[in-house]
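1. Got a sequence here, can you build the structure:
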Amino acid sequence: MSVPTLFLIAGEPSGDALGARLMASAKRLTGGRVRFQGIGGEKMIAEGLESLFPMGELTLFGIFELLPHLPNLIRRIDQTVAAVLRDRPDAVIGIDSPGFTVRVAKKLRAAAPELPLIHYVAPTVWAWKPKRAAKYAAIYDHLLAILPFEPPYFEREGLACTFVGHSVVEGGAGKGDAARFRREHGLTPDDRLVTMLPGSRKGEVSRLLPDFRATLERLLPTHPGLVAVVPTVATVRDRVAAAVAGWPLRVILVEGDSAKYDAFAASEAALAASGTVALELALARLPTVIAYRLNPVTVALYRRLIRVKYVNLVNLMLDRMLVPELLQQDCRPDRLAEELGRLLDDPQARQKQIDGVAEVARWLGQGDTPPSERAARVILDIVAHHHPNPETGEARP
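-> Down below sits the predicted model:
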């Protein structure tokens, strides 16, 4: 096996970013002698993946949001399993999105027990559903963890687990160019930018954008010169553009990481849906308010299972509420405006966040070996040991 084939499965934009960085690192480590198959989005496609079907079909969340799409999801699971069994890659790597990737892996474990199965991003068993550790141990050969305290949860169940660091530190979130952003968009020194991040799923943007608009309407009378910057992704671009077209202030819609990070650098504060972007904002040292709302029935079910006090990883790692979280009934315009206004008006509140997230950035792996390189090395090593050199019988270097 001179050129390994890796089958990667990502189901949402954050996983697409992880997959793309993993692919780029694998190409660097092998001098380009690696092939890719699987499912991914625009970033993985740009790295050379021909996606089996559009990744957007898997970008679902919440029990009731998922139900109407269940028949198609089952069909895509079977299609993915069939593709792996037909092409026999050297390893299958599921990237987060457990609702899809775990189901695929479970079928593959039964049909091809010799096939190396790897999962990238450990499930948050420390937050909810701790029995998932044993479930993953029964399916996977190796787990790649993004947080330093995660491996013991899985190793005690007999599953090999390697901490590789959080790939978000590789995205350049803290390297945006504020001057470039202001110049490109004709902004004046009096313009006060606020970044609004309503999420990357259709349900998220539909629920949050009306509240984000109402929040800005409350702030406008006392904060002249406000400009909203709304980074978005291809999966929800049209929906977001239509929603912000009628907002009562200037809105700058941007796509792509470079423009998003420039917007972070140029902004005074952010209002964001809970998710990976909250870590990017922390790395950019941009003071933030976190907002989120789910279907009430979904939340009622989840609350019986969740074992942590916070939803934002920054707060979880610090074990204190550094970044305000306004969830469910607290996710309403008056409360959002109060917290966002505090960040706009109170230098001490801003500096408190900036100082606190610096420690989190170090824990995530900022300034060390790139996490995607660590992950790629683990995967390539697993493949090499699974396919020994036919001449010597030893694992390939």
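2. Please count neighbours and contacts with C-alpha atoms only from this point.
-> Noted.
3. Tell me the spacing between Pro113 and Tyr153.
-> In this view, Pro113 and Tyr153 are 24 Å apart by C-alpha to C-alpha, to the nearest Å.
4. before we move on, what about Thr195?
-> For Thr195, the distance to Tyr153 (C-alpha to C-alpha) stands at 36 Å.
5. next one: Ala228
-> Ala228 is 42 Å from Tyr153, by C-alpha to C-alpha.
6. who touches the closest residue to Ala178 other than its chain neighbours in this structure?
-> Computed as C-alpha to C-alpha, 6 or more residues apart in numbering, the closest residue to Ala178 that is not its neighbour in sequence is Ala266, at 4.1 Å. Contact analysis of Ala266 by C-alpha atoms under 8 Å, 6 or more residues apart in numbering lists Asp177, Ala178, Ala179, Phe181, Arg182, Leu193.
7. here's the other one to compare against:
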Amino acid sequence: AKTADAVLLIDSPAFNLPLAKAMREAGVKAPITYYILPQVWAWKPKRVEKVEKFCDNLASILPFDEKFYSRAVYVGHPLLDELKFKKEKLINSSKIAFLPGSRRSEIIRLMPIYREVAKDIKDKEKLLVIPPFLIDKVAEFYGDVSEFNIVNEAPKALYESEFAFVCSGTATLEAALIGTPFVLCYKAKAIDVWLARKLVKVKYAGLANIMYDFMGKGALHDELIQEQVSALNLLNAYKNCDKDKFLTGCNELRAYLKHGSSVNVAKFLMPSRQE
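-> Coordinates of the predicted model:
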């Protein structure tokens, strides 16, 4: 690392903050860029001091990071590099997407409810989105998937679907930026949720809703958390959804995030090539 021209740290503060400290103590002179900053707006605000002490460039992917970091520079959001397409109008595709997450604990808790919901939704093609790295573990992680057609491209499935049931995480923001109406579903261990409610300082679980809150707006989508995650509640969210607001929400979020981040991050690493 001592001979490097630049250092790029990406997300993962539990790993990257000690690494940044160790590099500084080892005398690394290369500028350190931290990309995808720790979510201090949600929890662990003390990380601000460490990030600003050990890192030269703070490359933020959320416009409101600048409220919490004195040197954060908003570079854009990586999903806007990836998602070049969005819905221009609502579609009745007769497809419904089910995204149960990528962690085994999430999948095991959501799949029995998703199966029940899928059985109750008639005359629709049900797409079960499975990450490519789990395609060989369907039986172990997902159980009976006879109600579903298995796909592994989340953005494509969301774009093709008229509605989606989405586990909390990046996929909720993907759905919002594509313009697909959806409901967030999150079910975890009771102790994990208890700790989160004690420690996490934001009102919502979904990134789109968190952004809307920082914009001073009400929630874009419904959130069903813990005991609220039942087949009846999921079906009611599907049947009673105000789908029109998701097209407006898609455009508002894209305007808020402005652009992708890859080009601007590269400028930190190669400042001599800036035009």
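8. Work out the TM-score between the chains.
-> Here the superposed chains carry a TM-score of 0.86, computed using TM-score structural alignment, normalised by the length of the second structure; 270 aligned residues with a C-alpha RMSD of 2.8 Å.
9. quick one, which of Pro113 and Tyr153 of the first structure is more surrounded?
-> The neighbour comparison of Pro113 of the first structure against Tyr153 (other C-alpha atoms under 10 Å) goes to Tyr153, with 19 against 12.
10. Map that one onto the second structure.
-> Using TM-score structural alignment, the partner of Tyr153 of the first structure in the second structure is Phe68.
11. Against Val75 of the second structure, how distant is the residue nearest to its match when sequence neighbours are not counted?
-> Closest residue in space to Phe68 of the second structure, ignoring its immediate chain neighbours: Trp41 at 6.8 Å, by C-alpha to C-alpha, 6+ apart. To Val75 of the second structure, Trp41 of the second structure is 18 Å away according to C-alpha to C-alpha.
12. Comparing those two, which residue is more hemmed in?
-> Using other C-alpha under 10 Å, the more surrounded residue of Trp41 of the second structure and Val75 is Val75, with 26 against 16.
13. Please name the nearest non-neighbouring residue to the more buried one.
-> Nearest to Val75 of the second structure is Ser261, by C-alpha to C-alpha, 6+ apart, at 5.1 Å.
14. again, but for Lys106 of the first structure
-> Lys106 of the first structure's closest residue in space is Ile139 (C-alpha to C-alpha, 6+ apart), at 5.9 Å.
15. What lines up with that neighbour in the second structure?
-> When the second structure is aligned by TM-score structural alignment, the residue opposite Ile139 of the first structure is Phe54.
16. Please apply the same query to Gln328 of the first structure.
-> By TM-score structural alignment, Gln328 of the first structure lines up with Gln226.
17. next one: Gln79 of the first structure
-> That one, Gln79 of the first structure, aligns with nothing by TM-score structural alignment.
18. In which helix or strand does Gln79 of the first structure reside?
-> Under the criterion of DSSP states H and E, Gln79 of the first structure resides in helix 70-87.
19. show me where the second structure has strands.
-> Along the second structure, the stretches classed as strands by DSSP state E are 7-10, 32-35, 57-60, 72-74, 95-99, 125-129, 149-151, 163-167, 182-186, 222-225.
20. What is the last one packed up against?
-> Yep, that's strand 222-225 of the second structure we're talking about. strand 182-186, helix 231-239 (3 or more C-alpha pairs under 8 Å, 6 or more residues apart in numbering; DSSP states H and E).
21. 7 Å instead?
-> Packing partners of strand 222-225 of the second structure (3 or more C-alpha pairs under 7 Å, 6 or more residues apart in numbering; DSSP states H and E): strand 182-186.
22. Also the second one?
-> Contact analysis of strand 32-35 of the second structure by 3+ C-alpha pairs under 7 Å, 6+ apart lists strand 7-10, strand 57-60 as its packing neighbours.
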